[in-house]
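>>> Give me a 3D structure for the following:
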Amino acid sequence: MTTKDPQAPDLAALAGLIADETRATCLLALLDGRAWTAGELARHAGVAASTLSEHLSKLVAGGLLTEERQGRHRYVRLADARVAHLVEDLAAQVAPTARRPRTLRESSAGSAMARGRTCYDHLAGRLGIAVTDALTARGLLQQETGFALTDAGLRWFGSVGIGLERGGRRPLARACLDWTERRPHLAGLAGAALCRHALDAGWCVRIGSGRAVKVTESGRRAFSALLGIGEDALR
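Model (predicted):
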């Protein structure tokens, strides 16, 4: 007689939560790291508010989302970085679609996401890869046995004024597979701190209300001076 793995039912339940196009659409949208109202997500997913509410309740009950209410509004966000990594890693396993963009707006949005975006709380896309490659080339990040900041890397973050608040179970550096570039970019505490600093310092700005970001003129100068990243990699 075989003994069923006790984790099997929970794994199947988790897979079932994600195995719905509307719920998957919500999870991908929430990778921007911000809280969305139920109404915003309903419009984004193209479904009725009542339908979306049922989906959100399942995601909250399953531990993938957290929610809070302010007056009439219900806000939801990804439960934590662990969920963001799960969604991004799954998205990276999906073969790129051959479907052509239906509109110029859709094409522009896709191009902007590929150039640079936030993946929950760190930089992704070609921008995230360029930063990761530059840190590695300068001996600030090593990738041989998983991502890890070197001693020089720790000093570099301090010299730039990027604080690394250690504590908890989240690793200092973590590889996150980029779903557009099919290569790992920097995540973890260091990736989050660098992304936060880039946005706060005005090196990067968000494009519209989504996840896409672009590098500003001051950002191009900063990335060039601090990491030697060429302008072509930042456009």
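
>>> can we go C-alpha only for contacts and neighbour counts from here?
OK.

>>> How about the residue most central in space within the chain, nearest residue that isn't a chain neighbour?
Centroid-nearest residue in the chain, with C-alpha atoms, centre = their mean: residue 119, separated by 1.2 Å. Closest residue to residue 119 apart from its sequence neighbours, by C-alpha to C-alpha, 6 or more residues apart in numbering: residue 31 at 5.6 Å.

>>> My reading is that that neighbour is in a helix; is that accurate?
Yes - secondary structure of residue 31 (DSSP: H, G, I helix; E, B strand; the rest coil): part of a helix.

>>> For it, give me its contacts.
78, 84, 118, 119, 120, 211 (C-alpha atoms under 8 Å, 6 or more residues apart in numbering).

>>> pretty sure the residue nearest to the centre of the chain contacts residue 29?
No - contact criterion C-alpha atoms under 8 Å: residue 119 and residue 29 do not qualify, at 10.1 Å.

>>> Overlap in contacts, these two.
Between them, residue 119 and residue 29 share the neighbouring residues residue 211, with contact defined by C-alpha under 8 Å, 6+ apart.

>>> ok so, going back, which among the contacts of residue 31 gets closest to residue 96?
residue 119 (17.6 Å; C-alpha to C-alpha).

>>> Here is a second sequence; please produce its structure as well for comparison:
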Amino acid sequence: MIEGPYIAEIASLIGDPARANMLSALMDGRALTATELSLIAGVTPQTASSHLGKMQTAGLLSLEKQGRHRYFRLSGQDVADALEALMVLSSQTNPRKRHTGPKDQAMRHARTCYDHLAGCVGVALTDALIERGLIRDQDHGLAITEAGSRYFEQIGIDIPQLKTGKRAVTRPCLDWSERRPHLGGALGAAILDRFLEKGWLNRRKNSRTIQITPPGYQALREEFGIPADLLAANV
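A predicted model of the protein is given here:
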């Protein structure tokens, strides 16, 4: 037998529809209870508990306890990256027809990818940061420029602090709906947090989708030159 990574084992865990729905629901970085995840997956609490235990044992999920409550979240960015990559692959290879509704459109337009901005708006923002010389392509990756360091510091993002962490500061993350990279890494997460703090963006309740507020619409147009027609569908 050929020795190698246990791809089949992880794939079988993710491939179960109920477990896939649970993992997808956790892609916005939230922690949810077993009861909430059972409702999302459409299974009984007992079945959900079994699924969650298997995924926790495999390292896909982490468990947090607060009093009598038990909360599950993705164990880290690497799990979110793998799920996003599988979404890209499934959209390219799945021949079944899918009915697309307003919720799907909102997800394609602006959503969270674990802890950073994704979708059409996320990709457009990444393009704008490159065009304005705030980040640059470097060896099939992304890097902050000197001008970028000054700008991000001005809007309240501590770049030296980001560089002290174990996580990559900037990394391209292939967007499953746009098929082009959006900005991930510690900087991508910090930008999303800052835009939420500024009131430029709002999280929609019980969803990964992101709403652009009127102040955000103006700021993203004026500071980053993102076209009005791209933003207008989300205001």
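
>>> Among the contacts of residue 31 of the first structure, name the ones in strands.
In strands, defined here by DSSP state E, the members of these are 78, 118, 119.

>>> which one in the second structure is aligned with the first one?
If I follow you right, that is residue 78 of the first structure. Residue pairing (TM-score structural alignment): residue 78 of the first structure is matched to residue 74 of the second structure.

>>> now do residue 228 of the first structure
Matched by TM-score structural alignment, residue 228 of the first structure corresponds to residue 225 in the second structure.

>>> if we look at stretch 60-77 of the second structure, which residues are touching it?
Contacts for stretch 60-77 of the second structure (C-alpha under 8 Å, 6+ apart): 23, 26-27, 29-34, 52, 55-56, 59, 79-80, 114.

>>> Weed out the non-buried ones from those residues.
Among these, those classed as buried by 16 or more other C-alpha atoms under 10 Å are 23, 26-27, 29, 31-32, 34, 52, 55-56, 79-80, 114.

>>> Reformat the contacts of residue 31 of the first structure as a markdown table; add distance to residue 92 of the first structure.
What follows is those, written out as a markdown table (distance: C-alpha to C-alpha, whole Å):
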| residue | distance to residue 92 of the first structure |
| --- | --- |
| 78 | 18 |
| 84 | 12 |
| 118 | 15 |
| 119 | 12 |
| 120 | 15 |
| 211 | 16 |
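
>>> Out of those, which is nearest to residue 192 of the first structure?
residue 120 (8.6 Å).

>>> next one: stretch 64-78 of the first structure to chain centre, how far?
19 Å (C-alpha atoms, centre = their mean, to the nearest Å).

>>> so how far is the first residue of that stretch from its last?
Taking C-alpha to C-alpha, to the nearest Å, the first and last residues of stretch 64-78 of the first structure lie 6 Å apart.

>>> The first structure: which residue goes with residue 31 of the second structure?
For residue 31 of the second structure, the aligned position in the first structure is occupied by residue 35, per TM-score structural alignment.

>>> what's the distance between the residue lying closest to that match once chain neighbours are set aside and residue 24 of the first structure?
Counting by C-alpha to C-alpha, 6+ apart, residue 35 of the first structure lies nearest to residue 77, which is 4.7 Å off, once chain neighbours are set aside. Applying C-alpha to C-alpha, the value for residue 77 of the first structure to residue 24 of the first structure is 13 Å.

>>> These two - which one has more neighbours?
Between residue 77 of the first structure and residue 24, counting by other C-alpha atoms under 10 Å, residue 77 is the more crowded of the two (22 against 16).

>>> Let me know the distance separating the more buried one from residue 29 of the first structure.
For residue 77 of the first structure, the distance to residue 29 of the first structure (C-alpha to C-alpha) stands at 10 Å.

>>> Also residue 203 of the first structure?
Taking C-alpha to C-alpha, one finds residue 203 of the first structure at 23 Å from residue 29 of the first structure.

>>> before we move on, what about residue 235 of the first structure?
Distance from residue 235 of the first structure to residue 29 of the first structure, by C-alpha to C-alpha: 24 Å.

>>> Of those two, which one has the most company?
It is residue 29, of residue 235 of the first structure and residue 29, that has more neighbours when counted by other C-alpha under 10 Å, with 20 against 14.

>>> if I pick the more buried one, what's in contact with it?
Residue 29 of the first structure touches 41, 210, 211, counting by C-alpha under 8 Å, 6+ apart.

>>> Spatially, what comes nearest to the first one if we skip its sequence neighbours?
Nearest non-adjacent residue to residue 41 of the first structure, counting by C-alpha to C-alpha, 6+ apart: residue 26, 6.4 Å away.

>>> tell me the secondary structure for the one you found?
Assignment for residue 26 of the first structure (three-state DSSP): helix.

>>> Helices of the second structure, start to end?
7-15, 17-25, 34-41, 45-57, 77-93, 102-109, 119-131, 146-154, 159-163, 185-198, 214-224, 228-232 (DSSP state H).

>>> Fine by me, thanks again.
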